[in-house]
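Student: quick one, what's the 3D model for this:
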Amino acid sequence: MLTVLEPESLYPDTALEQRIMGDGVRILTGSAKKSLMELPDELCAEVEGLMTLRLAVPAEALAKFPKLKVVIRMGVGYDRVDRAECARRGIAVCNVPDYGTQEVADTAIALTVALRRGLVLHHDAQRQDPPAAWGVIQNPIVRRFDVQTFGVLGLGRIGTAAALRAKALGFKVAFYDPALPNGADRAIGVQRLDSLEALMAASDVLSIHCPLTRNTRGLVGAKELALLPKNAVVINTARGPILDVDALEAGLRSGHIAAAGLDVLPVEPPVDPIPNLLRAYRAKEPWLMGRLVIMPHVAFHSPEAWDDIRLKSAETMRDVLVRGLKTNVIPPEGD
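Tutor: I've put the predicted structure just below:
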């Protein structure tokens, strides 16, 4: 009998997982809150399949699982799994790429609309004491959609969904994704650009949707942000370390960047020393009024998305561990 461990006890029972994986799989749950290292060695010693959502899977944690064959990251990103160590041991690493697509794309667009239509700007102004004058605030944040280009960095499932939503709202849409085969732009009617620099120069709104890998860590820094048109808006619903938040702060302070919406930060949850941008945001410094929205990595969230995570993770574990298929397996060299 195979043994699968869900170390975070995310759901009230394991009935759905048992139905999907079958009687030949024993499903155990744990109570790890912060680290897999909290789990007892005798439990880990039995496990062939590991399913994690928030917990990192570094080499030292992998060493606790001598029989491990499959790690399922219950989400899209897989940067918390030590893929090099998994590859060395022959452990398959999988993600769940087709959940939360609508929610994350909707959030990217919602942040864009809230900033570009002045919702955040006027909301912040009217809750001041005393409130700002009743009426229009002249500010370069506010723009008509159809005079802007919505730039998508990474045209995967979520990037494509965001691009289609932006297009429906009237934006011109362009993207950069060197991993995507030719023809993807024609399939959805958006413009493909052949370099990151070209995307930056074109993007009145930059929306980041690429995975975090060694090649994308720090991909959008001071040099890239400086290429954006003046008064651009930056949206990040992907991974925090892709975007240099210190460079973003400098761009916001200088006025070159009009506003930003961030669902992700380089370190989550933030710990001291927190980024200066987050410190200014929490202090409600006047220069940031109406210009910044920060969310705690919840763009994926909806009851339906949580159901999808559960179902699709169980199906992926069944396919790979029980049936020997390659469903959602991340290639070791795919960085």
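Student: CA atoms for contacts and neighbours, from now on please.
Tutor: Noted.
Student: any idea which helix or strand carries residue 18?
Tutor: helix 15-21 (DSSP states H and E).
Student: can you name the next helix or strand after that helix?
Tutor: strand 25-29.
Student: just checking, what packs against that following strand?
Tutor: On a contact count with 3 or more Cα pairs under 8 Å, 6 or more residues apart in numbering; DSSP states H and E, strand 25-29 meets strand 2-6, helix 15-21.
Student: for the helix holding residue 18, buried residues please.
Tutor: For helix 15-21, burial by neighbour count (16 or more other Cα atoms under 10 Å) applies to 17, 18, 20, 21.
Student: likewise stretch 319-335?
Tutor: 319, 320, 321, 327, 328, 329, 332.
Student: same list (these) but as CSV, adding distance to residue 202 and secondary structure.
Tutor: Converted to CSV, the buried residues of stretch 319-335 look like this (distance: Cα to Cα, whole Å; DSSP: H, G, I helix; E, B strand; the rest coil):
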residue, distance to residue 202, secondary structure
319, 42, helix
320, 42, helix
321, 45, helix
327, 37, coil
328, 33, coil
329, 35, strand
332, 34, coil
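Student: list just the nearest of these to residue 214.
Tutor: Residue 214 lies nearest to residue 332 out of the buried residues of stretch 319-335, by Cα to Cα, at 12.7 Å.
Student: three-state assignment of the closest residue to that closest one other than its chain neighbours?
Tutor: Leaving aside its chain neighbours, residue 332 sits nearest to residue 87 (6.0 Å; criterion: Cα to Cα, 6 or more residues apart in numbering). Three-state assignment for residue 87 (DSSP: H, G, I helix; E, B strand; the rest coil): helix.
Student: also this sequence, please, to line up against the first:
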Amino acid sequence: MMPRVVYPEILDSDTALEADILTPHAQVSFNDVPLIADLDPALCRDADGLLVFRHHVTRADFDRFPKLSVLVRIGVGYDRIDMATAAERGILVCNVPDYGTTEIADHAMGLILALRRGLLLHHDLQRGASPAPWLLVETPLIDRLNVQTLGIIGLGRIGTALAMRAKAFGLRVVFYDPYVPNGVDLALGIERARALPDLLRVANVLSLNCLLSHETRGMIGAAELAQLPRGAVIVNTARGVVMDIEALEAAMRAGHVAGAGLDVIPVEPPVEPLPGLLRAYREREDWLTGRLIVTPHVAYYSAPANRDIRVKAAETMVAALQGSPQNVVLPARRHGRD
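Tutor: Below is the predicted model:
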């Protein structure tokens, strides 16, 4: 019997792209439900494979899938998955790490440029009440790029792509990532910080490009922000909970942090009561003019990237079902299976 694969959500109304890859190897069910718990119990009971994009998968969700052997996260991060339960039950977990790399790196670089060149600041001022001030604004937010140091936390695919872009603009690039082998810094022509404080002390621009883990959750708080040079800019295209948003607000109000670009926030989408920084942003408080850019977790997106993630996720599922898994983040350890 062919294995059964379940999609709890549809990434595109036309599912032919995924179906063409999967149907020669599996029976596929496409659904569009708000929660895993809303899936038809019969589908869950018979499922060998599960592909998830926005959904969280909890221990209770795993209880509904007694036959599940493979879970593919349609994306890079896997913090939405109860990995402990997956490990306990010998479920192979894979992700799709090689999509959207250029888009996210471009997005991060775009945020850096927009902030450090004052594009949003002057844009906001020019659409103010007439007569808008036709003059420059002296602010620590705006500075020459080739006197700046970009500090990157997490030198994976995206962090590396960002480093290459930043070098082209003349920024000095320093990274912190204890899991990157020695010699990468020499190969890329960038510098390594051996400890996080060493990076923070020199980072006029700080970019967060790390996965969410127990080590990175809450990694950047008030103490870390205080170590940055005064007038620093922060960009986060990783996960919102890597940085304390309340500490960021305090640092920005104090003027220690000049600006921030956030593609991710702690709770997505934001819900009431909003964090103070987001409240000030939405209400266009004067102190924040041009200093904060928020995008709704879309740094990964372009039409080609969207196609890539759908194709690569389906191919990853097929490879796993055929016993040649790729992009494994948690190996299966169930008795009788490699």
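Student: now the TM-score, please.
Tutor: TM-score for the superposed chains, counting by TM-score structural alignment, normalised by the length of structure 1: 0.96, backed by 331 aligned residues with a Cα RMSD of 1.3 Å.
Student: residue 242 of structure 2: what's it in contact with?
Tutor: 212, 216, 217, 218, 219, 220 (Cα atoms under 8 Å, 6 or more residues apart in numbering).
Student: are any of those buried, and which?
Tutor: Neighbour-count burial (16+ other Cα under 10 Å) applied to these gives 212, 216, 217, 219, 220.
Student: residue 233 of structure 1 touches residue 208, doesn't it?
Tutor: No: here residue 233 of structure 1 does not reach residue 208: they are 11.3 Å apart, not a contact under Cα atoms under 8 Å.
Student: find the nearest non-adjacent residue to the spatially most central residue of structure 1, please.
Tutor: Compute the mean C-alpha point of structure 1, and by Cα atoms, centre = their mean the closest residue is residue 238, 2.8 Å away. Computed as Cα to Cα, 6+ apart, the closest residue to residue 238 of structure 1 that is not its neighbour in sequence is residue 209, at 5.0 Å.
Student: picking that back up, which one of the contacts of residue 242 of structure 2 is nearest residue 63 of structure 2?
Tutor: residue 212 (24.6 Å).
Student: tell me the contacts of the closest one?
Tutor: 77, 79, 238, 239, 241, 242.
Student: using the three-state scheme, assign the corresponding residue of structure 1 for it.
Tutor: Under the alignment by TM-score structural alignment, residue 212 of structure 2 pairs with residue 212 in structure 1. Following three-state DSSP, we place residue 212 of structure 1 in the coil state.
Student: I'd like the distance between residue 212 of structure 1 and residue 106 of structure 1.
Tutor: Counting by Cα to Cα, to the nearest Å, the gap from residue 212 of structure 1 to residue 106 of structure 1 is 20 Å.
Student: swap in residue 227 of structure 1?
Tutor: Residue 227 of structure 1 is 26 Å from residue 106 of structure 1, by Cα to Cα.
Student: residue contacts, residue 99 of structure 2?
Tutor: With Cα under 8 Å, 6+ apart, residue 99 of structure 2 has these contacts: 75, 300, 305, 308, 309.
Student: hmm, I was thinking of residue 208 of structure 1
Tutor: Taking Cα under 8 Å, 6+ apart, one finds 152, 153, 154, 159, 235, 236, 237, 238 in contact with residue 208 of structure 1.
Student: just to revisit the earlier point, turn the helices and strands packed on strand 25-29 of structure 1 into a markdown table, columns for distance to residue 246 of structure 1.
Tutor: Listed next are those as a markdown table, based on distance: least, Cα to Cα, whole Å:
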| stretch | distance to residue 246 of structure 1 |
| --- | --- |
| strand 2-6 | 37 |
| helix 15-21 | 43 |
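Student: compare the ones you listed and give me the one nearest residue 139 of structure 1.
Tutor: Among those, the nearest to residue 139 of structure 1 by Cα to Cα is strand 2-6 (49.4 Å).
Student: distance from that closest one to structure 2 after superposition?
Tutor: The superposed strand 2-6 of structure 1 is, by mean Cα distance after the TM-score superposition for structure 1, a mean 0.7 Å from where its aligned residues fall in structure 2.
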